[in-house]
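Trainee: My questions are about this predicted structure, shown below with the sequence.
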Amino acid sequence: MEDLKIYLPQEIQKKKFQGLDGLRGLSIVMVIASHALIDLIPAHARYIGKTGVYIFFVISGFLITTLLLKEKLVNGSISLKNFYKRRAFRILPVVYLYLIILFFLNIVYNLGITRASFTTSFLFIKNFSMHKDWYTGHFWTLGIEEQFYLIFPFLITILPLRFYKRLVILLICIIPPLSYVYFMKIDLHVFHVNWSTHLALGLAPHLFGQGTVLILIGSLFSILFLTGSNFINRIYTKANGLVSLVLFLVGILSCISVFPWYIENISEVFFGICIAIAMLLNLKEGSFFGRTLSWKPLKNLGILSYSLYVWQELFTHKQPWNGNLFLNITALFVVAGLSYYFYEKKFLQYKDRFRKAESDTTVHSPVMTPAL
């Protein structure tokens, strides 16, 4: 069976994609606002921060898959070794700097962060850990990103793209209902399974159900876009300039738990699809939302988004030194800026040495996690 053919749409040939830096900037604002105002806003409104993280997941899946498929098209193969080196130089330096500084703050301010919490953060397995604390709580997202990087780029490399696409669709369809059954403990009540069976069934939801599905949605839409899917082509050519904004807002509303249409683990899939389509439509020059997201302050925030995400737990809530919220947020931006421009960029120079696809059509890898 002939494999799917990869194409490079005009929008993908650009060095910068319209709207994506701004979308990251908007997402990090959602995260910071949610954490900084956690004691002042209703519980359901705090979900806006998690929604910001979910947007990062979709962007990450789209950009990583686009990068890998582009490398395959330009060079005929994908270098996993260089991919992992690029990811390591982007993600690890600031994370480990944060943990080192947090280690000393834990001693000075007696923050109560356990050795196990540091260990699970260092190993990027926080999403599996029962050791929770505020200052490393955001590492659950970094763990999900790292686990995706370890598994799925390898699968993209060894599997025909057609089979990889089918696998991704299968996981997107299966994991959300399985996660719903597991986390709601329906299997214990309806199927009368014992705890050991319940925990065994939880491996897939823990590994794939807490954000990975959203990364896979981004990955799937990258494949659909780069292989000329009729479904995507129809939407892309017929949608007007406001559709991406409408889809973005509908996606956000679908994930607010107080609304009657919200179904845990299921609504997130609908959200991911809305964000993925909106993201693709933002690539078009005529997209109103894409042009809005290209506003320079939002783009600059997007560039700093990973740095801001790593450092923000220290400055948005439960600050060891207390202090004025405005001063703490100002300090966050100062620290993140210094971290990015005077520390992380030195490692980014090394990262670029391992970029195999060197041409005018090079795709830039994502800033977050948020990896990216």
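Mentor: Everything's here; your move.

Trainee: use CA for all of it now, contacts and neighbours both
Mentor: OK.

Trainee: Looks like residue 6 contacts residue 225 (just checking).
Mentor: No: counting by CA atoms under 8 Å, residue 6 sits too far from residue 225 to count as a contact (9.1 Å).

Trainee: Of those two, give the one with the bigger neighbour count.
Mentor: Legend: neighbour count by other CA atoms under 10 Å for residue 6 and residue 225, higher for residue 225 (24 against 17).

Trainee: list the contacts for residue 53?
Mentor: 27, 28, 31, 141, 370 (CA atoms under 8 Å, 6 or more residues apart in numbering).

Trainee: The structure to be compared is supplied as follows:
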Amino acid sequence: MTVKKEINKIYLQLNAPFSIPDFLDVPYFPSLDGWRAVAIIMVILGHAKLTVLPTSLYYKFAEIFIYADLGVRIFFVLSGFLITSLLIKEFITNGQINIKRFFIKRVLRIFPVLYLYLVVVFILNQIFDLGLISDHFLGPILYINNFSFFSGTWLTGHTWSLAVEEQFYIIWPFLFSILTKKLWLFCLIMILSIPFFKVFWYYYPTYQELTLAPFTSNADAIFSGSLLAILSYKKFFNINQKIWKIKGLDLLFISVIFISTYCVHRGYFGLLFYPSGSTLCNVMICLLLLRTIINNKILLYKFLNKKVMIQLGLISYSLYIWQQLFLMPRNGYSNKLSVLNFPLNVIIAIVVSYISFNYYEKYFLKLKKCIII
């Protein structure tokens, strides 16, 4: 009987109106910029592995401990959490969301630096005859580079993750408006269905694109972040819960993330980690994010809030775009573009991204803040 009462209590709470918890009643979370920095560091160091000899010490270290796709997963969870939080706050304030304004703000944030990058790559292709064709540009321009409609190449291949996010942005405000009270259920269904779909895709790979695998197999991380936001604004979490104060819990979460990612990459314990490894990672990332928002006493919070991490997080999107140009695999494009040695290639990528953010993107970010509509 007690179990039934608890289930009913949870169900009623899930269907209760949104309200802003104390720990989220602030305009800015610096810890999340710190997490962006962690994510982009993983991406950069993971890609940098391809610019060194396989016999080098760094390559061997990165092969075991650094995973670029884990960095992208953190970006996805962050995106789901932040975008859904913004929509919920707008809904609480206005009783509805302005979809037109949402799209304009997303365009101003995402389009400018990507299209500038594509123009630069196009010019380099004309100068150095890199062999890039229209397919290599059309996929990124249309934000469908995660599907196989167009052929891919390294210089624009990283835009697959932007495509996944953009596809999420296209559907999410409409789903939010239609399923406001049951949004939690939609997210839960999406998250729990992915392990079963992965088994299906494993045995029937020809059906992957037909069942939208290029989107759904990655968007589960975004929906995990979205569900985290929904549960937060349904008051499922608060600063007095003991879990946020347990010492050493961060190390446990990080260990689970690393072990599951390691096993997925190497095919170990495939029956468990192949279908469910990414779901487990998403849950652990969500718990870490929330812990570093709620508890400002832990060491991880202090690390994420260091000035260098905040600054790196601020330019993380620009850095994600530009790093692909400087971290090309050895012997890529027939050496027509000189490959800089590690770690100089990383340093130059950061410098270019800093310039891009401060002297180009900031103009569009200011426009974004002025959107009233």
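Mentor: Okay, I see it. Because the structure is a prediction, the values reported are computed rather than measured.

Trainee: could I get the contacts of residue 53 of the first structure as JSON lines with distance to residue 204 of the first structure?
Mentor: Output for the contacts of residue 53 of the first structure, formatted as JSON lines (distance: CA to CA, whole Å):
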{"residue": "27", "distance to residue 204 of the first structure": "27"}
{"residue": "28", "distance to residue 204 of the first structure": "28"}
{"residue": "31", "distance to residue 204 of the first structure": "27"}
{"residue": "141", "distance to residue 204 of the first structure": "16"}
{"residue": "370", "distance to residue 204 of the first structure": "21"}
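
Trainee: And the helices in the stretch 51-200 of the second structure, which stretches?
Mentor: 57-65, 68-94, 99-128, 135-142, 154-157, 160-178, 183-203 (DSSP state H, counting those that start in this stretch).

Trainee: Next, format the ones you listed as a markdown table and append distance to residue 310 of the second structure.
Mentor: What follows is these, written out as a markdown table (distance: least, CA to CA, whole Å):
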| stretch | distance to residue 310 of the second structure |
| --- | --- |
| helix 57-65 | 23 |
| helix 68-94 | 15 |
| helix 99-128 | 18 |
| helix 135-142 | 28 |
| helix 154-157 | 27 |
| helix 160-178 | 22 |
| helix 183-203 | 30 |
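
Trainee: I'd like to know which of the ones you listed is closest to residue 371 of the second structure.
Mentor: helix 99-128 (7.0 Å; CA to CA).

Trainee: Can you give me the buried ones in the closest one?
Mentor: Counting neighbours by 16 or more other CA atoms under 10 Å, one finds that the buried residues in helix 99-128 of the second structure are 99, 102, 105, 108-110, 113-114, 117-118, 121-122, 125.

Trainee: Dump those into a markdown table; add distance to residue 78 of the second structure as well.
Mentor: Formatted as a markdown table, these follow (distance: CA to CA, whole Å):
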| residue | distance to residue 78 of the second structure |
| --- | --- |
| 99 | 21 |
| 102 | 17 |
| 105 | 17 |
| 108 | 19 |
| 109 | 15 |
| 110 | 15 |
| 113 | 20 |
| 114 | 20 |
| 117 | 23 |
| 118 | 25 |
| 121 | 28 |
| 122 | 31 |
| 125 | 34 |
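
Trainee: if we can go back for a sec, if you rank the contacts of residue 53 of the first structure by neighbours, which is first?
Mentor: Highest neighbour count within the contacts of residue 53 of the first structure: residue 370, with 32 neighbours (other CA under 10 Å).

Trainee: hmm, back to that, from the contacts of residue 53 of the first structure, which is closest to residue 239 of the first structure?
Mentor: Among those, and counting by CA to CA, the member closest to residue 239 of the first structure is residue 27, at 23.8 Å.

Trainee: Identify the residue nearest the closest one in space, chain neighbours excluded?
Mentor: Distances taken as CA to CA, 6 or more residues apart in numbering put residue 52 closest to residue 27 of the first structure, at 4.3 Å, once the chain neighbours are dropped.
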